[in-house]
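A.B. asks: structure for this input, please:
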Amino acid sequence: MTQSLAGLRPVLLTVDDDPSISRAVARDLRRRYGEHHRIVRAESGEQALEALRELTLRGDQVAVLLADYRMPGMTGIEFLEQAMDLFPAARRVLLTAYADTGAAIDAINVVDLDHYLLKPWDPPEEKLYPVVDALLDAWRTADHAPVTETRVVGHRWSARSHEVRDFLARNQIAYRWCLAEEPEGKRLLDAAGTDGLRLPVVVAPGGETLIEPSDAELAERVGLSTVPSADFYDVVVIGGGPAGLGAAVYAASEGLRTVLVERTATGGQAGQSSRIENYLGFPDGVSGSQLTDRARRQATRFGAEVLTTRHAIGLEASGSARSVRFADGSQLHAHAVILATGVTYRQLRAPGVEDLTSRGVFYGSALTEAASCAGEDVYIVGGANSAGQAAVHFARQARSVTLLVRGPSLEASMSHYLIQQLAALPNVAVRPCTEVVAAHGTEHLDKLELRHIPSGATDTIDASWLFVFIGASPHTDWLDGVVARDDTGFVLSGPDLMVDGKRPPGWALDRDPYHLETSLPGVFVAGDARADSMKRVASAVGDGAMAVALVHRYLEKP
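C.D. replies: Reported below is the predicted structural model:
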């Protein structure tokens, strides 16, 4: 029987290559925290990583990591960066000398550092314990992953197996992937009493088995919130990308009763980005998942509710209230609504692509598949920043990465810094003036047929991995006839609604629409779904903040 979570003592791990300092840190930690925590000591980064791997296998929890900055072979920053993959919820502390405070500050951006301590830390009662106390409090209240992993059993090239894994990964739920034909997979299927004909099978942390679960069933079993605590709010935010998260943070921090509803996972397209390098305040870049996690935690800390697997299908005015209807028949009501539904990657319209989607052809960076591309040849369709960021990410493990670009170069669509990064990577190539005209394969992608656009010449190449980034379409079909949209489906707002100085048809208020207000008063739009928006993370967050300011104005005087 699996040991209960309550019976496990969380680990505090410290690593320092100086044995005397290593012993001193462990001694001080053990003196204060030894009764309720396990203190693990290591004297090199590799030794500490090996200890973390063993803790992972045993299902232990790690609450705090303390690493010395200057260690031979592996610096403290490098150790913490790798440790994040094993225990992403653990709080991270860097031990530095006074001369290394610059490096510690840099680490705040590289590894999302929680704190840095100057050596010596005597007396610990003043300099060490208050820091660790605060970090443990934060760790206990955070939504860190449960110790006993969720396990997913499925087939390698099953579309639904990929969707389940992607759902868990994007919601930052730890899971272990087991192939149905391998011994561990067979053991789990036998234990679940299923013949394996219906896959995937998900074994939840408590041991409950789910066969071909829906996203809503998954969310409920792994502890994600799906049911609102009330029927009426000050503001409902629809969509959990940067715009929606920004709106939720600002609305909740200003005292508005706020609920954010998301169909799949918070973060949107930005949440799937391997590295965002042009976002203010992160000179070394930040992964989309890290930025999303911090924003979600920030929103909930201020009191916002965050609900997943909520698919909005209708919006209407109910007197002074605004009502949102969901696919399950439920409704939420609020004084105001912020539409932050974002966009999705456009489908690649070429023969064979649709049949091979999630079986070698993926839209976006497909977080769950990146590790499987090690030593493989990867092809990426697209020439904008999202494609460039994915190419940099895959180049770390793939044998080769080839960007397939319709235009003559990357200059017209990609940021200069990304073009420079790609040019410096020896295993990245760009094929300009090229399009995919067909995909071939039975169980999974085997070959791609490419065409050189100017000449019309085609060639067929061996390919098992294709990732598509070819522009975006807004998630606004459900708003047809409710709010005004442009010809491509993006939501019109503010001055864009005015034609020859006249207010939009049906507008009953004795004022012009506010800047981000749609043609339905009290409903605002933010982020990529807004017509003529900048399509950048920073501008989306700014839209979310501005929308909240306008909600306040609307609530004061509709």
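A.B. asks: rest of the way, CA atoms for contacts and neighbours
C.D. replies: Noted.
A.B. asks: secondary structure element holding G244?
C.D. replies: Following DSSP states H and E, one finds G244 within helix 242-253.
A.B. asks: by contact count, what packs against that helix?
C.D. replies: Packing partners of helix 242-253 (3 or more Cα pairs under 8 Å, 6 or more residues apart in numbering; DSSP states H and E): strand 232-238, strand 258-261, helix 288-301, strand 331-339, helix 537-556.
A.B. asks: in the longest one, what counts as buried?
C.D. replies: The neighbour-count check on helix 537-556 (16 or more other Cα atoms under 10 Å) flags 537-548, 550-552, 554 as buried.
A.B. asks: need the residues that contact that helix.
C.D. replies: Applying Cα atoms under 8 Å, 6 or more residues apart in numbering, the external contacts of helix 537-556 come out as 242-248, 250-251, 270, 279-280, 335-336, 338, 340, 514-516, 522, 524-528, 533-534.
A.B. asks: sorry, back to before: show me the contact partners of the helix holding G244.
C.D. replies: By Cα under 8 Å, 6+ apart, helix 242-253 touches 235, 237-238, 257-260, 266-268, 270, 292, 295-296, 298-300, 302-304, 338-341, 526-527, 537, 540-545, 547-548.
A.B. asks: just want the angle from that helix to strand 331-339.
C.D. replies: Note on geometry: by axes from the mean of the first three to the mean of the last three Cα atoms, to 10 degrees, helix 242-253 and strand 331-339 are set 110 degrees apart in direction.
A.B. asks: and the helices and strands packed on helix 242-253: which comes nearest T460?
C.D. replies: Taking Cα to Cα, helix 288-301 is the member of the helices and strands packed on helix 242-253 nearest to T460, at 34.1 Å.
A.B. asks: alongside the first, I'd like the structure of this one:
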Amino acid sequence: MAKPAILTVDDDPAVSRAVARDLRRQYGEEHRIIRADSGAEALDSLKELKLRGEQVAVLLADYRMPGMNGLQFLEQAMDLFPRARRVLLTAYADTDAAIQAINIVDLDHYLLKPWHPPEEKLYPVMDAMIEAWKAAPDRPVTDVKIVGHRWSAPSFRVRDFLARNMVSYRWFTTDDAEGQRLLTAAGLTGADVPLVVTAEGKTLVAPSEAELAVQVGLTTTPASDFYDLVVVGGGPAGLGAAVYGASEGLRTVLLEERATGGQAGQSSRIENYLGFPDGVSGAQLTDRARRQAIKFGAELLTACRVTQLAVQGSARVLHFEDGTTIAAHSVILATGVSYRRLGAPGLAELHGRGVYYGSAATEAPSCRDQDVYIVGGANSAGQAAMFFSRYARRVHLVIRGRSLDASMSRYLIEQIAGVENIEVHPCTEVVAAHGDEHLERLELRHVDGGPARTVDATWLFIFIGAEPRTDWLDGVVQRDARGFVLTGPDLLTGDERPAGWLLGRDPYHLESSVPGVFAAGDVRADSVKRVASAVGEGAMAVSLVHRYLVEGQ
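C.D. replies: Here you go, the predicted structure:
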């Protein structure tokens, strides 16, 4: 952690060097001494320190400076570091102005020139200033910092991306004093958001996920152009494949478009996963799997959107959105599924502003003592209901069926029944959403028809349907009518193998219609939609990759 700074500014270079020399001799071990020759230069230094999240203990400014005098500098410096102690360096003739300035800029002390000997005239003053600052210092912020509007979809996407990639950050709204200071330091206004400030002090305005990934230290480019195995998708199936592929000696790279973990990574608690009797959060499970894959030598790339799969001889080539490619002997498709969008009027316009698909755990603290509506009757919705019940005044679980029995695990049904502030609304659907800057009201109606009723609502989380993200495989890999990848026996029609299949064997159990391309987890047709089965299929796919590489080509 950087030392707290003491900044001195004087337009006379000789005086500036002398002050810095005396300060460095006495305080240099515990403080960083910064000197500037003008108020503008000093403000630029303070802006850099603010963006890097560093501390400033004392500001020492000369009163008589051209362009910006010491009082004007200290007044502007207060906007960046309001807790820094402020000392004005004056000549004897300026003492009346210095005394008056105590009330103007909340001056802590004025110091007469010359200050020699410093042991008598400078150090006692500085000691008092430093002790006063230590009693209520600026807290260093070494995390990534985000400034944005409270109800802003782009701001939410940035926060959600960092949270799901386990990048620590601090969130400030444009109404926060610290948020305003960061905008001032970056030379921006409240319209220039979301603003992201990296730990090194670099500023990004409304960055794309790819830009953000690079700046916060996530790996986005492969180390090689050819691998034994490329895993597409970083959910449980993809992470399982990466762990087993790398541990078995395959040169393995995992490509993830947004954040590892998939839908499971957003789960607040998974309680039916083998080996975790007390449950484990999706984020914890994802973090362990990531570290395990990296330990065995797998590469994990983030913000990599694959747009095409091509067959070039024995190589399987994947094309990225930016026009680059990567090739491998084999591919495992583990892209999972995404939640289906509700088509009710108003929902699309309010997405990210009170309407969310998936858990959006970053919003949970903001839901405190408010009503939360959740749409969906499967485990993911049930886990979210349990999670939000710890914050919300009441959680309303909206389902189209008559009960939760058909789609939710028994242990979750029993837990929900035992929580007083969770209310299940059977045979109910959302038919409209209303709000200006954010969600304010929902219209609910019985699935059999009848009049709709309007409820006040600020939060709606949707967990319905399962749509595979496989459009980019169109014309290459056979899929079913809903877009799920067909594998193994499902590709056979009687004794007929899939069109274009040239090998003298049937497709392996998890192999697609393209030899050497396998599917695992939720993206595979008729798979069991559970975390444990996805991990198992990822591991099983790797064993089939070995068979393919040894004997199946």
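A.B. asks: and for the counterpart of A463 of structure 1 in structure 2, the neighbour number?
C.D. replies: Aligning on TM-score structural alignment places A463 of structure 1 opposite A457 in structure 2. As a burial measure, A457 of structure 2 scores 20 neighbours (other Cα atoms under 10 Å).
A.B. asks: tell me where structure 2 has helices.
C.D. replies: 13-27, 39-51, 70-80, 95-104, 118-121, 123-135, 153-164, 177-186, 209-215, 236-247, 282-295, 379-388, 410-417, 531-547 (DSSP state H).
A.B. asks: just to revisit the earlier point, okay, and the helix holding G244 of structure 1 goes to which residues in structure 2?
C.D. replies: Mapped onto structure 2 using TM-score structural alignment, helix 242-253 of structure 1 covers residues 236-247.
A.B. asks: what number of residues lie near the alignment partner in structure 2 of E182 of structure 1?
C.D. replies: Here E182 of structure 1 is matched to D176 in structure 2, going by TM-score structural alignment. D176 of structure 2 has 13 neighbours, counted by other Cα under 10 Å.
A.B. asks: gap between D176 of structure 2 and F296 of structure 2?
C.D. replies: Look at D176 of structure 2 and F296 of structure 2: by Cα to Cα, to the nearest Å, they are 44 Å apart.
A.B. asks: then S45 of structure 2?
C.D. replies: Computed as Cα to Cα, the S45 of structure 2 to F296 of structure 2 distance reads 44 Å.
A.B. asks: what's the counterpart of V514 of structure 2 in structure 1?
C.D. replies: That one, V514 of structure 2, aligns with L520 by TM-score structural alignment.
A.B. asks: V483 is in contact with its match, correct?
C.D. replies: Yes: at 5.9 Å, L520 of structure 1 counts as touching V483 under the criterion of Cα atoms under 8 Å.
A.B. asks: sorry, back to before: looking at the helices and strands packed on helix 242-253 of structure 1, which is nearest to T2 of structure 1?
C.D. replies: Closest among those, using Cα to Cα: helix 288-301, at 28.3 Å.
A.B. asks: surely V468 of structure 1 meets G382?
C.D. replies: Yes: if you go by Cα under 8 Å, V468 of structure 1 and G382 touch, sitting 6.6 Å apart.
A.B. asks: okay, and the common contacts of those two?
C.D. replies: Joint contacts of V468 of structure 1 and G382 (Cα under 8 Å, 6+ apart) do not exist.
A.B. asks: contact partners for the counterpart of E316 of structure 1 in structure 2?
C.D. replies: Under the alignment (TM-score structural alignment), E316 of structure 1 pairs with A310 in structure 2. By Cα under 8 Å, 6+ apart, A310 of structure 2 lies in contact with 316-319, 476.
A.B. asks: measure stretch 257-268 of structure 1 end to end?
C.D. replies: End-to-end distance for stretch 257-268 of structure 1: 23 Å, by Cα to Cα.
A.B. asks: then stretch 409-428 of structure 2?
C.D. replies: Stretch 409-428 of structure 2 has its terminal residues 20 Å apart, counting by Cα to Cα.
A.B. asks: what's next to that stretch, contact-wise?
C.D. replies: Outside stretch 409-428 of structure 2, the residues touching it (Cα under 8 Å, 6+ apart) are 378-379, 382-383, 385-386, 389, 393-405, 444-448.
A.B. asks: likewise for stretch 274-285 of structure 2?
C.D. replies: Contact with stretch 274-285 of structure 2 is made by 164, 261, 264-273, 532, as judged by Cα under 8 Å, 6+ apart.
A.B. asks: what of stretch 396-406 of structure 1?
C.D. replies: Stretch 396-406 of structure 1 has contacts (Cα under 8 Å, 6+ apart) with 371, 373-383, 387, 391, 394-395, 427-435, 453.
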